[in-house]
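> one predicted model, sequence on top.
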Amino acid sequence: MASRPSTGLPPARWRMFFLLPAGLAMLAALNGGLLLLNLPAPVVAWADLHGILMVVGFLGTLIAMERAVALRHPLGYVAPALLGAGALVLLTPLPTRLGQLLCIEGALALCIVYLVLWHRSRDVLVLVHLLGGLHLLIATLTWLVAPVWVLVPWFIGFLVLTISAERVELARFQMPPHGTLVLVAATTALTVTLTAGFFWPDLAVRLTGTLLAVLVLWLVQHDVARAGIHGSGLRRYSSVALLAGYGWLLVAAVCWLIYGHQTSGFAYDAIVHAVMLGFALSMVMAHAPIILPAVLRRPLPYRPILWIPLGLLHIGLMLRVLTGDLLQLTVLWQIGGVITVAALLVFVATAATSALLGEPATTATQTSLTHTPDPAERTL
């Protein structure tokens, strides 16, 4: 195979340094999460930054890194570098405002990356990604003047729009002719209802919940994961993770419809973690065997052991959200929370072990209907 022309991108081994802050942000977020569960943690700190570190420092940096590889230009790495740096600053005694400003600049840089990608491709789906990036930018700007619970709907919008655009990109050839426009209309409507939340929060979140429920059902109807569920190996693993993630997003949507605007308490906890853990992290687990090798140029082959952290994640969420939160059973809420923390740590350990062991003999023959294109090979 002919070698690719040089693009001036950082070598694959150097890209890991852009992801290290994301990993540290995740660990700090888990530490803070244990404290919020009223349980002991290795460090008595970061509880108030738990959500920021998980969404901006961890998930935001991962998404920005994937987009930087897709851009094929060194300046694309400014976004993950800034988001990661912002998260690191938040972990130090340095002023919180400095970390906030770095996160804002990182979100803005991500939006610029999307603009360049759209100029290159003129693909409408890139505009949905851009809208998601704007949600992240609005959230980080709002963080300067408002408590974290005000940011939560915008964080949810960022994750939902980003992941929805990725999934529609894969299924566009199986969708009705105007499927992409349906997503654009739905995500635009979500942006309107989130904006209305600044003025009429209870009505806005109920409308947002309705839109999310409709969007989830539409995505499930057309996602290629429905076919993959009957397969085997990576194909089935990814499909189960994807469909389970959609299920948790539907749970959050229904909770918003039933409970309305929440700023704390069990219902708030259920909504936040159904999306941030159930939806977003299940999607991360689904895509990790494909996206991370594309970003790091190191194989992360599928092995059955990957089912363990995926199963732990959803068992923990069922205990935490469906029993602990919705039935207000504190002990089960705590047990479920600990299991989800363990799930993420086990996932990191199993993924690292799988990468170090290399490709199993059967990997080359595996195919997946849930395959995500190499970010460096996309036209977006």
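Happy to help now that I have it. For clarity, every value in this text was computed on a predicted model and none was experimentally measured.
> for the rest of this, base every contact and every neighbour count on C-alpha atoms.
Noted.
> which residues are contacting the helix or strand Gly132 falls within?
Element membership for Gly132, per DSSP states H and E: helix 124-142. For helix 124-142, contacts defined as CA atoms under 8 Å, 6 or more residues apart in numbering pick out 100, 103-104, 107-108, 110-111, 114-115, 117-118, 150-152, 154-155, 157-162, 165, 169, 180-181, 183-184, 187, 191, 380.
> residue contacts, the closest residue to Ala253 other than its chain neighbours?
Nearest non-adjacent residue to Ala253, counting by CA to CA, 6 or more residues apart in numbering: Gly209, 4.2 Å away. Going by CA under 8 Å, 6+ apart, Gly209 touches Ala252, Ala253, Val254, Cys255, Trp256, Leu257.
> and of those residues, the nearest to Arg236?
Checking the contacts of Gly209 against Arg236 with CA to CA, the nearest one is Ala252 at 24.6 Å.
> wait, isn't that closest one in contact with Met276?
No: if you go by CA atoms under 8 Å, Ala252 and Met276 don't touch, sitting 10.0 Å apart.
> so these two - more neighbours on which side?
Per other CA atoms under 10 Å, whichever of Ala252 and Met276 has more neighbours is Ala252, with 28 against 24.
> tell me which element the more buried one is part of?
helix 233-259.
> Gly32 too?
Going by DSSP H and E, Gly32 is part of helix 12-36.
> re earlier: for the helix holding Ala252, packing partners?
Where contact means 3 or more CA pairs under 8 Å, 6 or more residues apart in numbering; DSSP states H and E, helix 233-259 is packed against helix 201-222, helix 225-228, helix 265-273, helix 282-296.
> this is the other structure I want to compare:
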Amino acid sequence: MCPRGLLLTFAGASLVTGLFAGLTLLGIWADTPAASLGADHGALMVFGFVGGAIGLERTVAARTRWAWAGPVASAIGVVTLLAGAPRLVPAAAFTLAFLVLGAVYLRIHRRQATHAVLVQSTGVIGAVFATVWWGGGADFADIVPFAVVFAVATIIGERMELARVSFAGTAAETTITALSLALVAASLMFALHPQVGFAVMGILIVALALVTVRIDVARRLVHAGKLPKYTAICMLAGYAWLLVAGLLWLGFGHTRAGYLHDAAVHSVFLGFVISMIFAHAPFILGGVIRRTIPYHPTLYVPVALLHGGLSLRVVADLRAADVAWMMGGVLNVVAVLLFMATGAGLMVTDKRRRRLAREKRAARV
């Protein structure tokens, strides 16, 4: 296995472990030793998986040796977290990984200054605040707003970069950059006045969702075919959930636990983040491990399970319906695991098909 594939494995391990930790929070396996993972669910999913995958993808793009310190630090964070080391140890590793990611963005910005890289850089600010505060002993629920800044700014910045034809030079590009900077400021306001900062963040999240989806090429690609249509559907669904999250934050205020907290948090991290990962995985994997996920209609199955399960979960949250809430959460876990299995299966099938095609061409010669 190549080094980048090995490092991606740590992010994948963090994802799988984080999903099983989430099941314990849903009440499944709550009386087993696995229940101890529940407290680390958020850190595994956001720092270990999302942060690790994004850091690796950016490191590959940077093409500089020192940048690999970031993915290595992230892997150390995952290992020490799962090993039960004092929280300060994985927190320090994750913080280092995000600081290196910030340095990578700075290097890229020096090569070519763009609004897209600036927006992604604002996400690093949120990530560093999150890991430092978490390392100091705060519960993950206390740092959710900073983690949201990281996830939202990073993904929207990558959309600006990938769809630069649609974004570059438009008024929306400047507006999105300003909104991202304001989101960082609002998260700092949250640290001082939680309810006020949380409400302002809700307004900004709604604005970011509306402004970005309006200019994103996904609105046109949804009328295309096969892979472009698939990615567009995933992206538009992600923007819809980001809008829902902003409205939940604005309408119900800050909560540290309970149904409303669950609805608001998972609308962002499942509805927006995971849906965007489903959309971009077929392309991003090609840059990271030189393997792509070929399009097949079966890719829609985990997408349907993800959004159907999340819809059930959020409705159950609003109605305080325990059984439906648990069912929705289980469907979410199944959706992500099924996407991983489907993607791996399609890559193996595609590799076999290409090998057979080469053998047939060689036989003709």
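Okay, I see it. Keep in mind that this is a model prediction, so the values were computed, not measured.
> can you give me the TM-score here?
Scored against TM-score structural alignment, normalised by the length of the second structure, the superposed chains reach a TM-score of 0.92; 350 aligned residues with a CA RMSD of 1.7 Å.
> for the helix holding Ala252 of the first structure, which positions count as buried?
Buried residues in helix 233-259 of the first structure, counted by 16 or more other CA atoms under 10 Å: 234-257.
> hmm, back to that, counterpart of the residue nearest to Ala253 of the first structure in the second structure?
Using TM-score structural alignment, the partner of Gly209 of the first structure in the second structure is Gly202.
> distance check, its match against Tyr295 of the second structure.
Gly202 of the second structure sits 35 Å away from Tyr295 of the second structure, going by CA to CA, to the nearest Å.
> on that earlier part again, closest one to Thr323 of the first structure among the helices and strands packed on helix 233-259 of the first structure?
Shortest distance between Thr323 of the first structure and those, using CA to CA, is found for helix 265-273: 9.9 Å.
> residues in the second structure aligned with the closest one?
With TM-score structural alignment applied, helix 265-273 of the first structure matches the range 258-266 in the second structure.
> the helix or strand harbouring Val113 of the first structure vs the second structure - mean distance after superposition?
Under the criterion of DSSP H and E, Val113 of the first structure resides in helix 96-121. Superposed on the second structure, helix 96-121 of the first structure shows a mean distance of 1.3 Å to its aligned residues (mean CA distance after the TM-score superposition for the first structure).
> so which elements touch that helix?
Applying 3+ CA pairs under 8 Å, 6+ apart, one finds that helix 96-121 of the first structure contacts helix 61-71, helix 78-90, helix 124-142.
> how about that helix, which residues of the second structure does it hit?
Per the alignment by TM-score structural alignment, helix 96-121 of the first structure matches residues 87-112 in the second structure.
> report the buried residues of the matching stretch.
For stretch 87-112 of the second structure, a neighbour-count test (16+ other CA under 10 Å) marks 87-109 as buried.
> which of the contacts of Gly209 of the first structure lies closest to Thr263 of the first structure?
Closest approach to Thr263 of the first structure among the contacts of Gly209 of the first structure (CA to CA): Trp256, at 11.7 Å.
> against His73 of the first structure, how distant is that closest one?
Applying CA to CA, the value for Trp256 of the first structure to His73 of the first structure is 40 Å.
> report the contact partners of Ala241 of the first structure.
Contact analysis of Ala241 of the first structure by CA under 8 Å, 6+ apart lists Ser282, Met283, Met285, Ala286, Leu310.
> try 6 Å
Going by CA atoms under 6 Å, 6 or more residues apart in numbering, Ala241 of the first structure touches Ser282, Ala286.
> touching the match of helix 265-273 of the first structure from outside, list them.
Contacts of stretch 258-266 of the second structure (CA under 6 Å, 6+ apart): Ala245, Leu248, Thr255, Val314, Asp317.
> just stretch 185-200 of the second structure next, same as before
So stretch 185-200 of the second structure is in contact with Met201, Leu250, His254, going by CA under 6 Å, 6+ apart.
> burial count for the first one?
What it means is Met201 of the second structure. 27.
> repeat for the last one
By the other CA under 10 Å criterion, the neighbourhood of His254 of the second structure contains 22 residues.
> cool, and Leu82 of the second structure?
As a burial measure, Leu82 of the second structure scores 16 neighbours (other CA under 10 Å).
> so how far is Ala185 of the second structure from it?
Note on Leu82 of the second structure: its distance to Ala185 of the second structure, by CA to CA, is 33 Å.
> repeat that for Val124 of the second structure.
Val124 of the second structure is 13 Å from Ala185 of the second structure, where distance means CA to CA.
> compare those two (neighbour count), which wins?
A direct count of neighbours by other CA under 10 Å for Val124 of the second structure and Ala185 places Val124 higher, at 28 against 15.
> what's the match for that one in the first structure?
Here Val124 of the second structure is matched to Gly133 in the first structure, going by TM-score structural alignment.
> ok, the most centrally placed residue in the first structure - contacts?
Among the residues of the first structure, the one closest to the centroid is Ala280, at 4.0 Å (CA atoms, centre = their mean). Listed by CA under 6 Å, 6+ apart, Ala280 of the first structure has no contact partners.
> returning to what we had before: measure the match of Gly209 of the first structure to Leu248 of the second structure for me?
The gap separating Gly202 of the second structure from Leu248 of the second structure is 8 Å, by CA to CA.
> cool, and Ile155 of the second structure?
Going from Ile155 of the second structure to Leu248 of the second structure by CA to CA gives 20 Å.
> ditto for Val46 of the second structure
Going from Val46 of the second structure to Leu248 of the second structure by CA to CA gives 20 Å.
> next: Phe20 of the second structure.
Using CA to CA, one gets 26 Å for the distance from Phe20 of the second structure to Leu248 of the second structure.
> ok, Ala43 of the second structure next?
Taken as CA to CA, the span from Ala43 of the second structure to Leu248 of the second structure is 22 Å.
> the counterpart of Phe339 of the second structure in the first structure sits in which helix or strand?
Using TM-score structural alignment, the equivalent of Phe339 of the second structure in the first structure is Phe347. According to DSSP H and E, Phe347 of the first structure maps onto helix 330-357.
> that helix: how far from the chain's middle?
Its chain's C-alpha centre and that of helix 330-357 of the first structure lie 16 Å apart, by CA atoms, centre = their mean, to the nearest Å.
> so what corresponds to Ile76 of the second structure in the first structure?
So Ile76 of the second structure corresponds to Ala85, using TM-score structural alignment.
> fine by me, we can end here.
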